[in-house]
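Asker: My questions are about this predicted structure, shown below with the sequence.
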Amino acid sequence: MASPPVTELTDRAREIFRLVVEDYLSSGQPVGSKSLALRRDINLSPASIRSVLSDLERLGLLAAPHTSAGRMPTEVGLRLFVDGMMQAAEPTREERAAIEAQLSQPGPIEQALETTSAILSDLSGAAGMVMVPQREPRVAQMNIVPLDARRALVVLVGEDGTIENRLLDLPNGVSTSSLQQASNYITARLAGRTLGEASRAIEQEIKSGRSALDEASQDLVTRGLVTWSEDAARRKVLIVRGQANLLDENAMGDIERIRSLIDDLENKQSVAELLDSARVADAMRIFIGAENRLFALSGSSVIAAPYRDREGRVVGVLGVIGPTRLNYARVVPMVDFTARSLGKRIG
């Protein structure tokens, strides 16, 4: 169900709707007409407020969990609030300083990613998530090392000293000399380039007939590059911290939903694929409840933002996941600031 435009609501309905959503996101509890009538900024009787609440309920923006309970925003209502009414609260000076201080600590990038996930969890009160950057290091050397008659190990050494391995299935009858020729050929053309740059250059050279390789070695070169490139592209590593934050006092009454959310987080590949949509969109993404089928049962929300390296390229995604009653006005700008701070740390 699509939400009506904010402009279709009367000023009175818009104000009451905003107050209901803000109170619900703050307390996690349905908001009643009596509590709204006690507010000094609303000069309406409880009966008038109940009439407006009923109108908002008919529009699908609010719902009452029980007959005698107050109202709470639906997922459609939350989407309307986030997109058209939310007043973002930027991180405080102290919060910004704390985030930057923690991310500026010396150490390997993996440590900074772990720290980022913990920061997101602590500041949001939800679970923090960071996708490890899919980086393309400059390559120093690639070797194809035979393991037996049918398998070889493709070893790639980066200019930064990183070493990664991939298994390669060999065709029948491949000689040791062909493996060595392929290794020498790849290394000579990889040095100083990213794998993608070298792959394109080698492919063009082979297609144009300028390669001095025999047919068997050409096949090994192609197999080696494809094996390494495809595996790297598929691999999405997700760091999650703060799952315990999901088990707050409000969650205890809805333990099945929380159990479903924990199960979702255990399936890190699916969550990583969801986060990856923020990389493709190149912008902040907010998923509320059943808007994404992955969280249709748990009714969870995800706020995700891409982070960039110093050259402005998107290299990963970070975010938070929690119940739909996240404090969006505070968490959204905090996630954005953390993404920009981590980007300064990425080389």
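Answerer: Yes, it's here.

Asker: all contacts plus neighbour counts: C-alpha atoms, from now on.
Answerer: OK.

Asker: now the end-to-end length of stretch 93-112.
Answerer: Start-to-end span of stretch 93-112 (Cα to Cα, to the nearest Å) is 21 Å.

Asker: Would you mark the buried spots in that stretch?
Answerer: Across stretch 93-112, burial judged by 16 or more other Cα atoms under 10 Å covers 99, 100, 103, 109, 112.

Asker: okay, these in CSV with distance to residue 27 and secondary structure next?
Answerer: Below are those laid out as CSV (distance: Cα to Cα, whole Å; DSSP: H, G, I helix; E, B strand; the rest coil):
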residue, distance to residue 27, secondary structure
99, 26, helix
100, 30, helix
103, 31, helix
109, 37, helix
112, 33, helix
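
Asker: Would you check which pair of these lies furthest apart?
Answerer: Pairwise distances across these peak at 15.4 Å for 99 and 109 (criterion: Cα to Cα).

Asker: circling back: go through the buried residues of stretch 93-112 and name the one nearest residue 336.
Answerer: When those are compared against residue 336 (criterion: Cα to Cα), the nearest one is residue 99, at 11.8 Å.

Asker: separation between the closest one and residue 303?
Answerer: Taken as Cα to Cα, the span from residue 99 to residue 303 is 18 Å.

Asker: Strands of the stretch 51-200 of the chain, residue ranges please.
Answerer: Assigned by DSSP state E, counting those that start in this stretch, the stretch 51-200 of the chain shows strands spanning 62-63, 72-73, 127-131, 139-146, 151-158, 163-169.

Asker: who's in contact with the nearest residue to residue 77 once chain neighbours are set aside?
Answerer: With sequence-adjacent residues excluded and distances taken as Cα to Cα, 6 or more residues apart in numbering, residue 77 is closest to residue 61, at 4.1 Å. Contacts for residue 61 (Cα atoms under 8 Å, 6 or more residues apart in numbering) come out as 3, 73, 74, 75, 76, 77, 78.

Asker: tell me which residues of stretch 111-118 are tucked away?
Answerer: Neighbour counts over stretch 111-118 (16+ other Cα under 10 Å) mark 112, 113, 114, 115, 116, 117, 118 as buried.

Asker: same check, this time on stretch 172-190
Answerer: By neighbour count on 16+ other Cα under 10 Å, the buried set for stretch 172-190 is 178, 179, 180, 181, 182, 183, 184, 185, 186, 187, 189, 190.

Asker: Quick one: residues in contact with it.
Answerer: Contacts to stretch 172-190, defined as Cα under 8 Å, 6+ apart, come from residues 139-146, 149-150, 198, 202, 213, 216-218, 220-221.

Asker: Stretch 119-126 too?
Answerer: Residues outside stretch 119-126 that contact it (Cα under 8 Å, 6+ apart): 99, 127-129, 241-243, 245-246, 319-322, 326-327, 331, 335, 338.

Asker: again, but for stretch 135-147
Answerer: The contact list for stretch 135-147 (Cα under 8 Å, 6+ apart) reads 152-160, 176, 179-180, 182-184, 186-187, 190-196, 224, 315.

Asker: Same question for residue 47, what's its three-state structure.
Answerer: What DSSP: H, G, I helix; E, B strand; the rest coil gives for residue 47 is helix.

Asker: alright, now check it against this:
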Amino acid sequence: MNSPPLIELTTRARDIFRLVVEGYLASGQPVGSKTLAGQGVELSPASIRSVLAELEGLGLLASPHTSAGRMPTDLGLRLFVDGMMQVAEPSPEERAAIREQLGAPGPVEAALERTSALLSDLSGAAGMVMVPRREPRLAQLSLIPVAQGRALAVLVGEDGQVENRMLELGRAVDPAALEAAGNYATARLCGRTLPEAVKAIRREIDSGRSQLDAASRDLVERGIAVWSEDAAERPVLIVRGQAKLLDDDALDDIERVRSLLDDLESKQSVAALLDDAREAEATRIFIGSENRLFSLSGSSVIAAPYRDREGKVVGVLGVIGPTRLNYARVVPMVDFTANSLSKLIG
């Protein structure tokens, strides 16, 4: 069901609808006719209730069974966000805090960790950053015997990152063969990405140009493959601030929050959702049941892509929280953080 255009609502209905949404986003509680009358609505309580019923009939408001007040539906929130919301740009203090966190010395990965935590702190929700999909380039491969039939693959990337992976060889291997395999891989494959390295080694082996014996060739392939497989399976999403979802209001809706936390545990699924924002030119907002992943938990996601120096989208960042997020404040904050991170990466 699509929300009705704003022009189909009377001025009176628009004003009351806006007050209900803003009141709900501020308090997390349904808004009743008495509250609206106290906010300067120049209508009798009966007339206000009539307008509320009209908005409910349009699917924009709902009345929980525990309260006589109204709260916006996902459809109503979408209408408000798209047509009525007046954004509040990040304050100078917030901008300074974002720049300070992103500008701290250290690798990009550390900046991404800080970005996720920062978004959580500023929004009061959980912060998320999808890590750029980068293929490491090989600088060195060492194979070290550690036990009968086992060896440790020590892989060093050009960026200085070191990874250790255990190889199950299934048989005893001469340490000299391990050393020869490591030296061969380092000499031939230095500077190549893992897919490039695998193709190159197989080409050389298939053409008969490899100077290694069959056992050493197997070791080289195993050593490279174990890094490649691990990189493909590694979670690409950093989530921080899940505890902020457990606020006082969450105690009244603990099943929804538990469902949301379960969703966040499935990082690959959340990353797939954020992937939808990769092609967007600006910040995207996913509200409640609009997305199947969060339909049960009734949560919203605000996400924006960030880019490298060539302007290519390399990742997505954002926040996730209850549908009563302060969209007017969080949307520009996410957008500013994405732009700042793009400048850092560029």
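Answerer: Nice, I can see it. Note that the structure is a prediction, hence the values are computed from the model and not measured.

Asker: want to throw the strands of the stretch 51-200 of structure 1 into a markdown table with distance to residue 207 of structure 1 and mean neighbour count?
Answerer: Listed next are the strands of the stretch 51-200 of structure 1 as a markdown table, based on distance: least, Cα to Cα, whole Å; neighbours: other Cα atoms under 10 Å:
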| stretch | distance to residue 207 of structure 1 | mean neighbour count |
| --- | --- | --- |
| strand 62-63 | 62 | 23 |
| strand 72-73 | 60 | 28 |
| strand 127-131 | 36 | 28 |
| strand 139-146 | 21 | 22 |
| strand 151-158 | 23 | 19 |
| strand 163-169 | 22 | 16 |
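
Asker: Including distance to residue 86 of structure 1, could those strands go into CSV?
Answerer: What follows is the strands of the stretch 51-200 of structure 1, written out as CSV (distance: least, Cα to Cα, whole Å):
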stretch, distance to residue 86 of structure 1
strand 62-63, 16
strand 72-73, 14
strand 127-131, 22
strand 139-146, 47
strand 151-158, 46
strand 163-169, 46
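
Asker: of all those strands, which lies closest to residue 343 of structure 1?
Answerer: strand 127-131 (12.3 Å).

Asker: For the closest one, which helices and strands make contact with it?
Answerer: For strand 127-131 of structure 1, the contact count by 3 or more Cα pairs under 8 Å, 6 or more residues apart in numbering; DSSP states H and E identifies helix 109-124, strand 238-241, strand 314-323 as packing neighbours.

Asker: mean distance, that strand to its aligned residues in structure 2?
Answerer: Strand 127-131 of structure 1, aligned to structure 2 and superposed, deviates on average by 3.1 Å (mean Cα distance after the TM-score superposition for structure 1).

Asker: if we can go back for a sec, mind checking which of the helices and strands packed on strand 127-131 of structure 1 is nearest residue 264 of structure 1?
Answerer: Nearest of these to residue 264 of structure 1, taken as Cα to Cα: strand 314-323 at 10.4 Å.

Asker: Tell me what angle the very next helix or strand once past that closest one forms with strand 127-131.
Answerer: Note on strand 314-323 of structure 1: by DSSP states H and E, the next helix or strand toward the C-terminus is helix 328-345. Going by axes from the mean of the first three to the mean of the last three Cα atoms, to 10 degrees, helix 328-345 of structure 1 is angled at 40 degrees with respect to strand 127-131.

Asker: Just want the angle from helix 328-345 of structure 1 to strand 314-323.
Answerer: Computed by the same axes, to 10 degrees, the angle between helix 328-345 of structure 1 and strand 314-323 is 150 degrees.

Asker: hmm, who's touching helix 328-345 of structure 1?
Answerer: Here helix 328-345 of structure 1 makes contact (Cα under 8 Å, 6+ apart) with 82, 86-91, 96, 99-100, 103-104, 109, 112, 116, 120, 123-124, 284, 303-310, 317-320.

Asker: and with 6 Å instead?
Answerer: Helix 328-345 of structure 1 has contacts (Cα atoms under 6 Å, 6 or more residues apart in numbering) with 87, 88, 89, 90, 91, 124, 307, 308, 309.

Asker: TSV please, covering these and showing distance to residue 37 of structure 1 and neighbour count.
Answerer: Below are the contacts of helix 328-345 of structure 1 laid out as TSV (distance: Cα to Cα, whole Å; neighbours: other Cα atoms under 10 Å):
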residue	distance to residue 37 of structure 1	neighbour count
87	23	11
88	26	15
89	26	14
90	30	16
91	31	20
124	30	23
307	44	31
308	47	24
309	50	18
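
Asker: okay if I get those as TSV plus distance to residue 271 of structure 1?
Answerer: Output for the contacts of helix 328-345 of structure 1, formatted as TSV (distance: Cα to Cα, whole Å):
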residue	distance to residue 271 of structure 1
87	28
88	26
89	27
90	27
91	26
124	18
307	17
308	20
309	22
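
Asker: I'd like to know which of these is nearest to residue 22 of structure 1.
Answerer: Using Cα to Cα, the contacts of helix 328-345 of structure 1 come closest to residue 22 of structure 1 at residue 87, 10.3 Å.

Asker: tally of neighbours for the closest residue to that closest one other than its chain neighbours?
Answerer: What sits nearest to residue 87 of structure 1 in space, not counting adjacent residues and going by Cα to Cα, 6+ apart, is residue 329, at 6.0 Å. Residue 329 of structure 1 is flanked by 18 other residues according to other Cα atoms under 10 Å.

Asker: go on, residue 2 of structure 1?
Answerer: The burial count for residue 2 of structure 1: 11, using other Cα under 10 Å.

Asker: just residue 58 of structure 2 next, same as before
Answerer: Residue 58 of structure 2 sits with 16 neighbouring residues when counted by other Cα under 10 Å.

Asker: what's the counterpart of it in structure 1?
Answerer: In structure 1, the residue paired with residue 58 of structure 2 according to TM-score structural alignment is residue 59.

Asker: gap between that match and residue 70 of structure 1?
Answerer: 16 Å.

Asker: Ok, residue 119 of structure 1 next?
Answerer: From residue 119 of structure 1 over to residue 70 of structure 1 the distance is 34 Å, taken as Cα to Cα.

Asker: cool, residue 304 of structure 1 as well?
Answerer: 31 Å.

Asker: and these two? which has more neighbours close in?
Answerer: residue 304 (29 against 20).

Asker: On the three-state scheme, the more buried one is what?
Answerer: The three-state label for residue 304 of structure 1, taken from three-state DSSP, comes out as strand.

Asker: what's the burial count for the residue lying closest to it once chain neighbours are set aside?
Answerer: Leaving aside its sequence neighbours, residue 304 of structure 1 sits nearest to residue 319 (Cα to Cα, 6+ apart; 4.1 Å). By other Cα under 10 Å, 33 other residues sit near residue 319 of structure 1.
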